[in-house]
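Undergrad: The sequence and its predicted three-dimensional model are supplied below.
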Amino acid sequence: MNTTFDPALDLTEHLLALLRQTPAGLSEHQIIRQLKDGHCSHIPQLPLSDKLVLFRIHFMLFNALYRLRDRLWAERSAHLEISPLRVRLLSYQDGQQGLTEHDPLRAYYLDEAHLRDTSEADVAHLLQSFWTRMHGGEEQQAALELFGLEARTDYPAIRLRYRQLVSQHHPDRGGSTSRLQSINKAMEILERYYNRG
């Protein structure tokens, strides 16, 4: 798709046009690439290898996406699913989507002070924090899978499942020592994640 964008239009209008042309949705990277290729005046023609430039483009994009989602919801015309991996338009439906809970990401991206006040050092810190969480998140997910639990399980349920597994796999009851060690290691990871260790 090769679109040229009208500089008089707001970024939300450009996004709406792109998303209407692609019902399956687009990733954040695809949206940025199409906006840059179409010479959208809202996206600077600067190298994305610069972390501060990339952060600012990312911020402007998500600010516009959250504003568009609010507008579409108020018009009762569509629901906008927003994530870095896929942004897509969905049909409007009354009900669960209409329940307004506090959305920390929406609050962050709609506060333009974050765009103005974030320095290159702040971006470096955000990236380091992201990769630390990603690594820890993979460990946590693997530990929960070993326990046969879902990601949103609370700590008391994890503790109960741990006791059940230890009882079931203890060598004194015919279980395997290596399996018990895996269960204990998984519990250490989960305690660290839940700040109980």
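TA: In hand now; what should we look at? Numbering: from 1, shown residues only.

Undergrad: hey, let's count contacts and neighbours off CA atoms from now on
TA: Fine.

Undergrad: Give me the longest helix you can find in the chain.
TA: helix 120-147 (DSSP state H).

Undergrad: what packs against that helix?
TA: helix 51-75, helix 155-169, helix 177-193 (3 or more Cα pairs under 8 Å, 6 or more residues apart in numbering; DSSP states H and E).

Undergrad: In terms of secondary structure, what does the shortest one contact?
TA: Counting contacts by 3+ Cα pairs under 8 Å, 6+ apart, the secondary-structure elements packed against helix 155-169 are helix 120-147, helix 177-193.

Undergrad: looking at the ones you listed, which is buried most?
TA: With neighbours defined as mean count of other Cα atoms under 10 Å, those peak in mean count at helix 177-193, which reaches a mean of 17.

Undergrad: rewinding a little: show me how far the longest helix of the chain is from its chain's centre.
TA: Chain-centre distance of helix 120-147: 12 Å, with Cα atoms, centre = their mean, to the nearest Å.

Undergrad: Return the angle between stretch directions for it and helix 177-193.
TA: 140 degrees (axes from the mean of the first three to the mean of the last three Cα atoms, to 10 degrees).

Undergrad: And the helices and strands packed on helix 120-147: which comes nearest Leu110?
TA: helix 51-75 (5.4 Å; Cα to Cα).

Undergrad: hmm, who's touching the helix or strand following the closest one?
TA: Later in the chain than helix 51-75, the nearest helix or strand by DSSP states H and E is strand 79-81. Strand 79-81 is contacted by residues Leu68, Arg69, Leu72, Trp73, Val87, Arg88, Leu89, Leu90, Ser91, Tyr92, Gln93, Gln97 when judged by Cα atoms under 8 Å, 6 or more residues apart in numbering.

Undergrad: and the last one, what does it touch?
TA: It stands for Gln97. By Cα under 8 Å, 6+ apart, the residues touching Gln97 are His79.

Undergrad: Tyr92: what's it in contact with?
TA: Trp73, Arg76, Ser77, Ala78, His79.

Undergrad: same thing with Arg86?
TA: If you count contacts by Cα under 8 Å, 6+ apart, Arg86 has them with Gly25, Leu26, Ser27, Glu28.

Undergrad: Leaving out the residues flanking it, which one is nearest to it?
TA: Ser27 (4.3 Å; Cα to Cα, 6 or more residues apart in numbering).

Undergrad: and that neighbour, how many residues sit next to it?
TA: As a burial measure, Ser27 scores 15 neighbours (other Cα atoms under 10 Å).

Undergrad: take a look at this one as well, against the first:
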Amino acid sequence: MNPDEYLSLPPLQRVLLQHLLNQERVDSTPYSEYDLIKILRTECPDTQWSSTTLPPELRLFTEHFLTMHSLYSLREWLAQRNYHLAISPLSITLQPLSPTYGRTLADTDPVAEYYLDIRNLEHMTVDEVNRLLASFWTRLNHQGGRESALSCLGLQHDATQEEVTRQYRKLAHIHHPDRGGNSDHFIALREAYETLKHK
């Protein structure tokens, strides 16, 4: 990909793309959303991204939303250049485009549709953030828990128990706090694995 092509991208997308392209050359370890948030905190301190005037819950949600918004916007841009950006909270990778991903995401993916609509951030409040978090954990612990847990582990809906165990061990190794990983991500992985063990 010609570097001049992405100079016109918004700052967050440009930074993300530069790191994803570099990661593709350096090693095969995927970025997590948390990895990319840390990068954006460092490299984009003067944007709407790092507003310290927001309440903590809303600031964290804003960082999460803007990261996902940028990733899904970037995924559409990359699809036109024969790349697919695979997005899950713990595994974000750039891959050659395959026929499976030939459509735009907003047409087929409600998660992408949510994050591509910036109005979902503009109208967010602390109460709404807390409601979303409560709703997420309720779904995870009930009937829809399998899909949420599989998504957390970056797995497809038809993953076998063996694949679940293998993926959990791989991600737990990468994100374990003793190895410099994020404890919140590690806990989410563990809870997703425990959910899938009982489904």
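TA: Okay, I see it. Worth saying up front: this structure is predicted, and the values here are computed from it rather than measured.

Undergrad: Now the TM-score, please.
TA: The pair, once superposed, lands on a TM-score of 0.60 when counted by TM-score structural alignment, normalised by the length of the first structure; 139 aligned residues with a Cα RMSD of 3.3 Å.

Undergrad: which one of the contacts of strand 79-81 of the first structure is nearest Thr118 of the first structure?
TA: For those, the nearest to Thr118 of the first structure is Leu68 (23.3 Å; Cα to Cα).

Undergrad: Identify the residues contacting the aligned partner of the closest one in the second structure.
TA: Using TM-score structural alignment, the equivalent of Leu68 of the first structure in the second structure is Leu74. Contacts for Leu74 of the second structure (Cα under 8 Å, 6+ apart) come out as Gln13, Leu17, Leu85.

Undergrad: can you put the helices and strands packed on helix 155-169 of the first structure in CSV and add distance to Leu110 of the first structure?
TA: What follows is these, written out as CSV (distance: least, Cα to Cα, whole Å):
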stretch, distance to Leu110 of the first structure
helix 120-147, 18
helix 177-193, 29
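
Undergrad: in what helix or strand does the residue nearest in space to the middle of the first structure lie?
TA: Central residue of the first structure (Cα atoms, centre = their mean): Ser83, 5.4 Å from the mean position. Using DSSP H and E, Ser83 of the first structure maps to neither a helix nor a strand.

Undergrad: Grab the two from the contacts of strand 79-81 of the first structure that are most spread out in space.
TA: Within those, two members stand farthest from each other by Cα to Cα: Val87 and Gln93, at 17.5 Å.

Undergrad: so how many other residues sit close to the alignment partner in the second structure of Arg33 of the first structure?
TA: Aligned counterpart of Arg33 of the first structure in the second structure: Lys38 (TM-score structural alignment). Residues within reach of Lys38 of the second structure, counting by other Cα under 10 Å, total 11.

Undergrad: OK, contacts around Lys38 of the second structure?
TA: Lys38 of the second structure sits in contact with no residue, where contact means Cα under 8 Å, 6+ apart.

Undergrad: in the first structure, what residues pair with stretch 112-131 of the second structure?
TA: With TM-score structural alignment as the criterion, stretch 112-131 of the second structure aligns to 106-125.

Undergrad: I'd like the helices and strands packed on helix 120-147 of the first structure written out as TSV, with distance to Gly136 of the first structure added.
TA: Formatted as TSV, those follow (distance: least, Cα to Cα, whole Å):
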stretch	distance to Gly136 of the first structure
helix 51-75	23
helix 155-169	16
helix 177-193	8
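
Undergrad: Relative to Ala124 of the first structure, which of those is closest?
TA: Nearest of these (Cα to Cα): helix 51-75, 7.7 Å.

Undergrad: How far off centre is the closest one?
TA: Distance of helix 51-75 of the first structure from its chain centroid, counting by Cα atoms, centre = their mean, is 14 Å.

Undergrad: same check, this time on stretch 43-53 of the first structure
TA: Computed by Cα atoms, centre = their mean, the chain-centroid distance of stretch 43-53 of the first structure equals 21 Å.

Undergrad: Next: stretch 76-85 of the first structure.
TA: With Cα atoms, centre = their mean, you get 13 Å for stretch 76-85 of the first structure.

Undergrad: Could you check how far the match of Leu68 of the first structure is from Tyr115 of the second structure?
TA: 12 Å (Cα to Cα, to the nearest Å).

Undergrad: again with Val26 of the second structure
TA: 29 Å.

Undergrad: what's the answer for Phe186 of the second structure, then?
TA: For Phe186 of the second structure, the distance to Tyr115 of the second structure - Cα to Cα - is 24 Å.

Undergrad: Equivalent analysis for Glu194 of the second structure, please.
TA: 28 Å.

Undergrad: More neighbours: which of those two?
TA: Between Glu194 of the second structure and Tyr115, counted using other Cα under 10 Å, the more crowded position is Tyr115 (22 against 12).

Undergrad: I'd say that one and Tyr72 touch.
TA: Yes. Tyr115 of the second structure is within contact range of Tyr72, at 7.1 Å (criterion: Cα atoms under 8 Å).

Undergrad: picking that back up, filter the contacts of Arg86 of the first structure to the buried ones?
TA: Buried subset of the contacts of Arg86 of the first structure (neighbour count, 16 or more other Cα atoms under 10 Å): Gly25, Leu26, Glu28.

Undergrad: Now do the contacts for the last one.
TA: Read it as Glu28 of the first structure. Residues near Glu28 of the first structure by Cα under 8 Å, 6+ apart: Ser83, Pro84, Leu85, Arg86, Val87.
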